[in-house]
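> sequence and predicted structure below; questions after.
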Amino acid sequence: MGSSSYGHRLAIAPMMDWTDRHCRFFHRQFSQSTLLYTEMVVADAVIHGDRERLLGFGSVEHPVALQLGGSEPEKLAKAARIGANFGYDEINLNVGCPSDRVQSGTFGACLMKTPQLVADCVSAMKQAVAVPVTVKCRIGVDDQDPEEALAVIADAVFAAGTDALWVHARKAWLQGLSPRENRDIPPLDYDRVYRLKRAYPERFVGINGGIRSVEEVEAHLANVDGVMIGRAAYHEPVILAAVDSRIYGKADEPADLESVVHAMADYAAQHIASGGRLSQITRHMTGLFHGLPGARRYRQILATEATRPGAGPEVLLRAISAIDLSARDKAA
């Protein structure tokens, strides 16, 4: 595709309540190269809140991007600088989230209606940090014409210097649909994103929305520079096992599922020793053995035993004993 120096071919989408540091550590067990994202963090929270709790991450998570929510250039610049100082590899501006909380703050998908303000935010962030500044948007909101709306927002952010534009290939309906419905009901329009890429051959354009497999990733990469997977990677993380070899051309062996569980058990032991709870980690792991014999029992053990007070990493090891590991090669 284009000649942009921004080289991330696959990313895991920022997902509220899901892509926290424990989820990212888990996903990193399958792919060393995939770009990982935080949940969206509001700029005001970064500036005034508990930064270690909101922004802390482990070195194994690199490459990792911080997604910010906000609409005030000065605050976003300050939050971006804080994020860059924490060591994030990229700062991303959310121009796509349709939640009521985001709307009340006049940011997220609402910003599709104010492209010059988005450009001002990007420009301020670019001046504040040396790491890439990127944007994630929709193809339009409400009654906007996606042909015009996406072109206008792209013109604005590319002129402001954004290093990449990730496009969720659906409209967002701010009135009439819930955030959950906005993830499924508005129809996907991949061709609109492909046309945007053709209009900007030298800029990085990535695509997001409804992508469920490495095969689909490969097909999209014939038309755009990067692909972002969301819920599919969360519910069936094993699909990430082939990413480094097939998408990045690396010769690494696919992740061994038993080794992943042992790595997560060691990680859980450290987390618990520092005052955390096992369930904060295991809640991200219920889809690990999707489709394998014993997966239901594995999920039951995590759901019941991992949530008990004092639960330790031995629960994870007990859960894996329910799986027929002779079938694991079919998953990896």
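Right, received. Where do you want to start? Residues are numbered from 1 along each chain as shown.

> drop to CA atoms for contacts and neighbour counts, all remaining ones
Fine.

> which residues of the stretch 1-150 of the chain fall in helices?
Counting by DSSP state H, counting those that start in this stretch, one finds helices in the stretch 1-150 of the chain at the ranges 21-28, 43-48, 51-55, 73-86, 100-104, 115-128, 146-160.

> in CSV, list those helices along with distance to P14 and mean neighbour count.
Formatted as CSV, the entries for the helices of the stretch 1-150 of the chain read as follows, by distance: least, C-alpha to C-alpha, whole Å; neighbours: other C-alpha atoms under 10 Å:
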stretch, distance to P14, mean neighbour count
helix 21-28, 10, 22
helix 43-48, 15, 17
helix 51-55, 14, 14
helix 73-86, 15, 21
helix 100-104, 15, 14
helix 115-128, 18, 21
helix 146-160, 20, 19
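
> so which of those helices gets nearest E305?
Across the helices of the stretch 1-150 of the chain, E305 has its closest neighbour in helix 21-28 (18.5 Å, C-alpha to C-alpha).

> what about versus this one:
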Amino acid sequence: MNSLGRKFAVAPMMDWTDRHCRVFHRQLTRRALLYTEMLTTGAIIHGDRERLLGFDACENPVALQLGGSDPSELAQAARIGEAFGYDEINLNVGCPSDRVKDGRFGACLMAEPELVARCVDAMKRAVAVPVTVKCRIGIDDQDPEVALDTLARAVVAAGCDALIVHARKAWLNGLSPKENRDIPPLDYERVYRLKRAMPDVPVIINGGIPGIDEAKAHLEHVDGVMLGRAAYQEPWRLLSVDSDIFGETAPHATMQDALEAMMPYIEAQLARGTRLHAITRHFVGAFHAVPGARAFRRHLAEQGVKPGAGLDVLRDAIARVGVRAPAEAAA
């Protein structure tokens, strides 16, 4: 494992892990490695880079996930990401969405391991920060025993610094992107076997992991764990990451404290024209089984979307939560 501390990470998730989400998650854990949403090479090379790539320094360590299949374009996008201050460049070889497939990137690249290796090689030559790959165990009719090993060995030979494996197949023919997150069966043992076969390569497991206790169990077999929907939909779980995974003190003892720490950031964003809801939409699952949690969600949903909504809306929502005990105690 390198200095990034890939022992625990929050997964890159489209439309979810934007810069506001990551600042929020950083109030809950100092040690988790955070990821951007997947950004295509075309968007980075030709789009509004500050809007797409800009982030607050408090988010570090944070990795940039790229979508693409052209080695030269990926190298260019990786250089741009490194210049913006990202700590890692990750190549998406796991997303099953139709538009990803049509663009020849994402999970469909599982069928082209040699191309993925050329992409990794080009990025490694372009940047000094680590380059990693996030993949599935296979796609469609591939045999995961063969497909995952073939891809892994190809990208490691090209210099890949770590493999993040979503422990499901992706069925590009027959399942929707949403169905691909749940229907293909999880096969954690397949990822464990990959780690045993490649003991010197950092292997991080992802897919269907519901909480920190389960993450700790996986760490007996692999180098790191990546939480996706559980971390986003129930962010209170992240309050125990630093203590339970790293043996350190969390940045804030309660969810209320973490949200209070968000206030200066939110105030600065509102002054730049950001709407409150763009930030507070990430707080919906902040409280779990806590008296007032439903009132908190309702108040944000009804008042946070209104033009001119400010910090008073968030403060009023927090005031509806009746318990100041550590959020993880509500699990």
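The structure has been received and is ready for your questions. Just so it is clear, the model here is predicted, and its values are computed rather than measured.

> superposing both, give me the TM-score.
Superposed pair, TM-score by TM-score structural alignment, normalised by the length of the second structure: 0.97. Supporting alignment: 330 aligned residues with a C-alpha RMSD of 1.3 Å.

> just send the helices of the stretch 1-150 of the first structure back as CSV, with distance to E215 of the first structure too.
Formatted as CSV, the entries for those read as follows, by distance: least, C-alpha to C-alpha, whole Å:
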stretch, distance to E215 of the first structure
helix 21-28, 19
helix 43-48, 36
helix 51-55, 33
helix 73-86, 34
helix 100-104, 33
helix 115-128, 33
helix 146-160, 26
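
> how many neighbours does the aligned residue in the second structure for D225 of the first structure have?
Per TM-score structural alignment, the equivalent position to D225 of the first structure in the second structure is D223. Counted with other C-alpha atoms under 10 Å, residues neighbouring D223 of the second structure total 23.

> got it, and V241 of the second structure?
Counted with other C-alpha under 10 Å, V241 of the second structure comes out at 26.

> name the nearest residue to it, sequence neighbours excluded.
In this structure, V241 of the second structure finds its nearest non-sequential neighbour in T29, 6.3 Å apart by C-alpha to C-alpha, 6 or more residues apart in numbering.

> where does the longest helix seen in the first structure end up in the second structure?
Determined from DSSP state H, the single longest helix within the first structure is helix 257-273. Taking TM-score structural alignment as the measure, the second structure aligns residues 255-271 with helix 257-273 of the first structure.

> re the thing from before, ok, which of the helices of the stretch 1-150 of the first structure comes nearest L257 of the first structure?
In this view, the helices of the stretch 1-150 of the first structure are compared for proximity to L257 of the first structure by C-alpha to C-alpha, and helix 21-28 is the closest at 11.4 Å.

> please enumerate the helices of the stretch 151-300 of the first structure.
Secondary structure of the stretch 151-300 of the first structure by DSSP H, counting those that start in this stretch: the helices cover 179-182, 190-199, 214-220, 231-235, 243-246, 257-273, 279-282, 295-305.

> mean shift between the fourth one and the second structure?
Think helix 231-235 of the first structure. Using mean C-alpha distance after the TM-score superposition for the first structure, helix 231-235 of the first structure ends up 0.5 Å from its aligned counterpart in the second structure, as a mean over the superposed pairs.

> same check on the longest one?
With mean C-alpha distance after the TM-score superposition for the first structure, helix 257-273 of the first structure departs from the second structure by a mean of 1.5 Å once superposed.

> how far away from the center of its chain is that helix?
Relative to its parent chain, helix 257-273 of the first structure has a centroid offset of 22 Å by C-alpha atoms, centre = their mean, to the nearest Å.

> before I go, just wanted to say thanks for your time.
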